[in-house]
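[1] Sequence and computational prediction follow.
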Amino acid sequence: MPEGHSLHRLARGLHRTFAGDVVASSSPQGRFDSGAQILTGRVLEEAEAYGKHLFVSFEGGEVVHVHLGLYGTMQKAKSPAPEPRGAVRWRLESPTWYADLRGPTACDLVGPLGREAIVARLGPDPLRADAEPERAKARILGSRATVGTLLMDQAVLSGVGNIYRAELLYRHGVSPFLEGRLLRPAVLDAMWADLVLLMNDGVRRGRIVTLDPGDMDAMAELDADRPAADDPELDGGEDSPQIRRLRRSTGVYVYRRQGRACLRCGVPVAAQDVQGRRLYWCPGCQRLPGQRRPRPKRSTT
């Protein structure tokens, strides 16, 4: 599922491309036909993201809510638009651009009140200027749930997904199994500030990079060998296209690096399924209070 930076990048691109234009709106697939008919011929006023949700506002107060889910995509290109192929839920067209939405979990006409109701269920979004981090801080510090679980709860913190969760906890040496109420407030403040920087960097790059600049060369050297291939989230063996892409684009400390030596302490990165998602952490750098440090991974050279 796309993380928050992807939705903000999408929203900014749509806003730059269509805001202020009269747009044609259609639903080639038919599942958004009634909404598209209401919107066609109206001015698109704004596209914005809140966490993993996209809101597109039109003149007259109409608002479309989009949630991409696991498989949704929305891509734009120069006009003229070709004949729709496949299940295009929603097509936007201006005189110079078009955009096709495919496979979303949600694409609904909700209006301003509907937008407010959706946002009211969400925690603060680190990428928004109107974010209120104190709301997330209060929820986390008052909870007996683990920090790893809380960071993925969109009602606590909006826009954070599996990659940012793993990397943020690693960067601050926090065990994902630590109860929220036991996290030091100063550490949580530092994590929020770091998340704001990391996610904004993700918007600019179009991908997630969490390695500090000084660790880039060291990680490249560490990755000179073959990456682990027993990750259930990766299809194929060690020579699969996914593995090769992963090897070329390494920019993270622990995500999908299970069994490989931690860059900082040498202990093998661990992975475990938690509430249906794969959790990654370093047992050496991210220990619970009182836990003994595991032995580093022995070199095979």
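    That came in fine, so what should we check first? Numbering: from 1, shown residues only.
[2] can we go C-alpha only for contacts and neighbour counts from here?
    Noted.
[3] Give me the contact list for stretch 36-52.
    2-4, 7-8, 11-12, 14-15, 18-27, 54-59, 62, 67-68, 90, 119, 122, 125, 128, 154, 158-160 (CA atoms under 8 Å, 6 or more residues apart in numbering).
[4] Go through those and flag which are in helices.
    Among the contacts of stretch 36-52, the ones falling in helices (DSSP state H) are 4, 7, 8, 11, 12, 14, 15, 18, 119.
[5] Quick one: buried ones out of those?
    By neighbour count, with 16 or more other CA atoms under 10 Å, the ones in helices among the contacts of stretch 36-52 hold 4, 7, 8, 11, 12, 14, 15, 18, 119 as buried.
[6] which among those residues gets closest to residue 267?
    Among those, residue 4 lies closest to residue 267 (CA to CA), at 30.2 Å.
[7] Wait, a helix at residue 36?
    Yes - Residue 36 sits within a helix when classified using DSSP: H, G, I helix; E, B strand; the rest coil.
[8] the longest strand in the protein is where?
    strand 42-50 (DSSP state E).
[9] report the angle between the axes of that one and helix 4-18?
    On the basis of axes from the mean of the first three to the mean of the last three CA atoms, to 10 degrees, strand 42-50 is oriented at 160 degrees to helix 4-18.
[10] ok, second structure coming up, stack it against the first:
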Amino acid sequence: MPEGHSVHRIARQFDRNFVGRVVAASSPQGRFAEGAAELDGRTATEVRAVGKQMFLEFDHGLFLRVHLGMYGAWDFAGEIVADPTIASANGRMGQTNQRGTRLPPVIMDESGENSLTSIGAPRRARVHVRMSEQTTGLDDEGEQWPPPVVGQVRLRLLTEVTAADLRGPTACELQTPDEVAATIAKLGPDPLVDDVSEGEERFTAVVRRKPTAIGLLLMDQTVVSGIGNVYRAELLYRARLNPHTPGREVPEELVRALWRDWVRLLAIGVETGQMMTMDDLDPEAYRRAMASRDDRHWVYHRAGLPCRVCGTDIVLEEAAGRKLYWCPSCQR
């Protein structure tokens, strides 16, 4: 499932490539035909992400709300302008690690996780480069513009130079400003949206009164926004916290430390496009980690493998229908 960093990256990409531009909207799949007709010919005016949801506002006062869910993704083509705070395939964009150390130029992930052309559930997308003065036909490399629709595209948004295709979302709907406010009001704090100190207080207060296991609370979007399976497992390991501990039994300082670590990891995820959760890697280890998920996590996706610290086999359990990875020795 796409986690919070991906949605913030998507929102920033829309901000640089769609906001302020007239958008042609269509629903090739047909499941969002009425909504697309409402958006067609309108100008995108603002975009924001909160947790795992994105809200794209148009000049008639309606918002496009998208929740990617388990399988959703945006595929981009055409002229893609990268956010300068985000690492791109063409060079470094201010990458730093958890401790502020300057890092080498961006290293592309072998599975395309940090791609600018497909953000969301893992998939590969081909980049189409076109001449900006063209409106139809072929681009300078012989590719068709607009690019042909491939697969089940719920929504296509198109400017003169950039295309964005939405596939497989859990939610794709139009909302009024009041409906957007009501949706956001139900969500827990997001470090990139809310005041960080106020978010810490909200998060701490909720967790400290809940009898629910902390491993479930971190996945509850009404408690904290944006955390998914990967970040849940890694945050708990980094805190050396048993995922089954009731929230109200987690010491307050440890709850606050979880929030602060989430603030750090989310910022790194947005900047690099990858859920990097390991600190203090030497340059070669860092390159391996950026290139391969298997080398950048402490416990996630490591069931049956030895813990990187103590050597105990990493355990895989099912918690509320999702996979939970943890070390029973380090996280007692």
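    Sure thing, it's come through. Keep in mind the model is a prediction, meaning the values are calculated, not measured.
[11] before we move on, the earlier item: just curious, which of the ones in helices among the contacts of stretch 36-52 of the first structure is nearest to residue 247 of the first structure?
    Once CA to CA is applied, the member of these that ends up nearest residue 247 of the first structure is residue 4, at 24.0 Å.
[12] what's the matching range in the second structure for the lengthiest helix in the first structure?
    Scanning the first structure for the longest helix, with DSSP H as the assignment, gives helix 185-205. Counting by TM-score structural alignment, helix 185-205 of the first structure pairs with residues 252-272 of the second structure.
[13] how about the strands in the stretch 51-200 of the first structure?
    53-58, 63-67, 73-78, 88-93, 97-102, 106-109 (DSSP state E, counting those that start in this stretch).
[14] For those strands, give me TSV that also has mean neighbour count and distance to residue 33 of the first structure.
    Shown next, in TSV, are the strands of the stretch 51-200 of the first structure (neighbours: other CA atoms under 10 Å; distance: least, CA to CA, whole Å):
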stretch	mean neighbour count	distance to residue 33 of the first structure
strand 53-58	23	16
strand 63-67	22	13
strand 73-78	15	17
strand 88-93	23	8
strand 97-102	21	13
strand 106-109	20	10
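[15] looking at those, which is closest to residue 265 of the first structure?
    The nearest among these, by CA to CA, is strand 53-58 at 37.5 Å.
[16] What's the first helix or strand after the longest helix of the first structure?
    Remark: after helix 185-205 of the first structure, the chain's next helix or strand is helix 216-222, criterion DSSP states H and E.
[17] just how off-centre is that next one within its chain?
    Relative to the chain's own centre, helix 216-222 of the first structure is displaced by 25 Å; criterion: CA atoms, centre = their mean, to the nearest Å.
[18] Who are the packing partners of that helix?
    Judged by 3 or more CA pairs under 8 Å, 6 or more residues apart in numbering; DSSP states H and E, helix 216-222 of the first structure is in contact with no other helix or strand.
[19] That helix: which residues count as buried?
    So, applying 16+ other CA under 10 Å, buried residues of helix 216-222 of the first structure: residue 219.
[20] Helix or strand next in line after that helix, which one?
    That would be, after helix 216-222 of the first structure and using DSSP H and E, helix 241-248.
[21] Can you check which part of the second structure the helix or strand following that following helix sits on?
    Per DSSP H and E, the first helix or strand lying C-terminal to helix 241-248 of the first structure is strand 270-274. Aligned by TM-score structural alignment, strand 270-274 of the first structure falls on residues 315-319 of the second structure.
[22] after superposition, how close is that stretch to the first structure?
    Following superposition, stretch 315-319 of the second structure is found to deviate from the first structure by 1.1 Å on average (mean CA distance after the TM-score superposition for the first structure).
[23] Mind listing what's buried along that stretch?
    315, 316.
[24] Next one: the closest residue to residue 182 of the first structure other than its chain neighbours from residue 181 of the first structure, what distance?
    Counting by CA to CA, 6 or more residues apart in numbering, residue 182 of the first structure lies nearest to residue 141, which is 7.0 Å off, once chain neighbours are set aside. Using CA to CA, to the nearest Å, residue 141 of the first structure is found at 4 Å from residue 181 of the first structure.
[25] ditto for residue 136 of the first structure
    Distance from residue 136 of the first structure to residue 181 of the first structure, by CA to CA: 12 Å.
[26] which one of these two has more residues nearby?
    residue 136 (23 against 18; other CA atoms under 10 Å).
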